[in-house]
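Enquirer: return atomic coordinates for the entry below.
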Amino acid sequence: MSLSPELLLHGYSIGIFPMAEHREDPEIFWVDPKRRGIFPLDRFHMSRSLARRLRKAEYRIAIDTDFAGVVDGCADRAETWINAEIRAHYLSLFTSGHAHSMEVWDGQTLVGGVYGVTLGSAFFGESMFSRRTDTSKIALAYLVDRLRQGNFTLFDTQFVTDHLASLGAEEISRAAYHRKLRDALLRQADFTGPATPTPQELIQRNTQTS
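Expert: Down below sits the predicted model:
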């Protein structure tokens, strides 16, 4: 199949997303799961251990400063669905303002992050990675807060892993997902506008919503 940034956005708008079998496979296929993973934005579960790590303020949080680095971090594993063509198209979506990254930095070293695509008030989470203990969880905590503050209404995680479920993600039916998607596409949200909270502010907000 021939993919393009425009076709990629259209796929998201109708509830499907692309994957490759592995890094070296040139073939790309569309996925439309019967059970869809979402992250209810008001139910992020911040564990005591994650709150303790956040209080240490060991890392710097940023958005969109090294989108390609986040994508490459997500692909840097034994098995990945991110082939060269998919990588190139997500970089194009980033250039056009339709894709964003939440990044965790230790000095000048990128140690964790998550990236995804935005349409309307929907954020389609694609992948995340961690090079230090809990840095993907930290990225996710800051991402959920940013989506909440930016008036997003849908955080699509595609599938639910045990890791995501422990943080509050859940499965819904395909039909329920499409209803949420249609509503989200009619609304506007802002990914870059919200300020990044301090660790204490982030912990307090999650205490208030949990």
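
Enquirer: for the rest of this, base every contact and every neighbour count on C-alpha atoms.
Expert: Noted.

Enquirer: and Tyr115, how close does it get to Ile82?
Expert: 13 Å (Cα to Cα, to the nearest Å).

Enquirer: before we move on, what about Ala99?
Expert: In terms of Cα to Cα, Ala99 sits 15 Å off from Ile82.

Enquirer: higher neighbour count, those two?
Expert: Per other Cα atoms under 10 Å, whichever of Ala99 and Ile82 has more neighbours is Ile82, with 26 against 23.

Enquirer: wait, isn't the more buried one in contact with Ala75?
Expert: Yes - using Cα atoms under 8 Å, Ile82 makes contact with Ala75 at a distance of 6.0 Å.

Enquirer: on the three-state scheme, the most centrally placed residue in the chain is what?
Expert: Residue closest to the average C-alpha location in the chain (Cα atoms, centre = their mean): Gly125, at 3.1 Å. Each residue gets one of three states, and Gly125 gets strand by DSSP: H, G, I helix; E, B strand; the rest coil.

Enquirer: surely it meets Phe155?
Expert: Yes - between Gly125 and Phe155 there is a contact at 6.9 Å, judged by Cα under 8 Å.

Enquirer: which residues touch the nearest residue to Arg55 once chain neighbours are set aside?
Expert: Closest residue to Arg55 apart from its sequence neighbours, by Cα to Cα, 6 or more residues apart in numbering: Pro199 at 5.9 Å. By Cα atoms under 8 Å, 6 or more residues apart in numbering, the residues touching Pro199 are Leu54, Arg55, Ala57.

Enquirer: one more sequence to fold, the one below, so I can look at both together:
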Amino acid sequence: MLSALFGSPDQWPARDLIGYSDEFYAALALEAYRAGVFPMPLDSEAMGWWSPMQRGLIPIDGVRVTRSLRKMAKRYSTTVDHAFPRVMAACGSPTRPDGWIDSRIRTAYSHLHRTGWVHSVEVWDADGVLVGGLYGVHVAGLFAGESMFHDDERGRDASKVALIRLVVELAAVGVELLDVQWLTEHLGTLGAYEVPRAEYLRRLEHALTLPTLPWTRFGPLTGAELLAEHDAVAAGRGVLRLA
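Expert: Prediction:
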């Protein structure tokens, strides 16, 4: 059942920004996802609450992995929840254009990570350098992707590889709705598409009936192992259990 934290969606304005508040903390952010809403600062004082009129989604079993991406993936290894502070710091780097991750976001999502609601994926090169990653919120059958990054010099396609690892893990815990907020050109190359707000909320309501299963697969996967697991997910065979 959708949270009523923000009232009835029928009463929301017909724009992406549905409201704002001076108050912001981890539990409030978590409940917002159950209402189909996510936080993003408007300025240093006001927290904006957003529910896009057109919501970006990626199919768990339909991530587009091109031949060139498969080649790049073999250069990296991936882990889960090994370096969340570093992933968040990279995603929130002040050098990034249109950066929005401020101290309020870092504090709240770091708390949600410690309590098991937020997860990170890390991508490492052959020298053990962190070159890409992402993080997001897992609630029931929903994973809400918040941000991703790659190292411009060493991490070509590393954020895309992080997404491959993510969908493998989401398949393992029964997540069916991968929310990426807005469709971008970058995400579109990976198979992302848009649905209207009402359709997103309908899918979310079903996703919230599913259990929030614990993540247990944190260790490294080589690129070849990751691609094998992804291919199993894409073929509808679930997740391979590697010895």
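
Enquirer: TM-score them against each other, please.
Expert: Once superposed, the chains reach a TM-score of 0.91 (TM-score structural alignment, normalised by the length of the first structure), with 205 aligned residues with a Cα RMSD of 1.8 Å.

Enquirer: next, the mean deviation of the helix of greatest length in the second structure compared to the first structure.
Expert: For the second structure, the helix with the greatest residue count under DSSP state H is helix 158-172. Its matched residues in the first structure lie on average 0.9 Å from helix 158-172 of the second structure after superposition (mean Cα distance after the TM-score superposition for the first structure).

Enquirer: and the contacts of that helix?
Expert: Contacts of helix 158-172 of the second structure (Cα under 8 Å, 6+ apart): 60-61, 63, 69, 73, 76, 78, 121-123, 131-134, 143, 148-151, 176, 190, 215, 217, 226-227, 229-230, 233, 238-239.

Enquirer: just the ones of these in strands?
Expert: Applying DSSP state E to those, the entries found in strands are Thr78, Val121, Glu122, Val123, Val131, Gly132, Gly133, Leu134, Phe143, Met148, Phe149, His150.

Enquirer: what two of these are the furthest from one another?
Expert: Val131 and Phe143 (22.5 Å; Cα to Cα).

Enquirer: circling back to that earlier point, let me have the contacts of Pro199 of the first structure in TSV, adding distance to Phe67 of the first structure and neighbour count as columns.
Expert: Formatted as TSV, the contacts of Pro199 of the first structure follow (distance: Cα to Cα, whole Å; neighbours: other Cα atoms under 10 Å):
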residue	distance to Phe67 of the first structure	neighbour count
Leu54	23	20
Arg55	26	14
Ala57	22	12
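
Enquirer: now, which of those sits nearest Thr133 of the first structure?
Expert: Leu54 (11.7 Å).

Enquirer: quick check: that closest one vs Leu202 of the first structure, distance?
Expert: Distance from Leu54 of the first structure to Leu202 of the first structure, by Cα to Cα: 9 Å.

Enquirer: the first structure: helices as residue ranges?
Expert: Using DSSP H, helices in the first structure cover 5-13, 48-55, 67-75, 84-95, 135-149, 162-167, 174-185, 199-209.

Enquirer: so which of these is the most surrounded?
Expert: helix 135-149 (a mean of 22; mean count of other Cα atoms under 10 Å).

Enquirer: matching residues in the second structure for that one?
Expert: Helix 135-149 of the first structure corresponds to residues 158-172 in the second structure, going by TM-score structural alignment.

Enquirer: what number of residues lie near the closest residue to Gly174 of the second structure other than its chain neighbours?
Expert: In space, and not counting its chain neighbours, Gly174 of the second structure is closest to Gly141: 6.4 Å by Cα to Cα, 6+ apart. Here the number of neighbours of Gly141 of the second structure (other Cα under 10 Å) works out to 23.

Enquirer: what does Gly141 of the second structure align to in the first structure?
Expert: Under TM-score structural alignment, Gly141 of the second structure pairs with Ser121 in the first structure.
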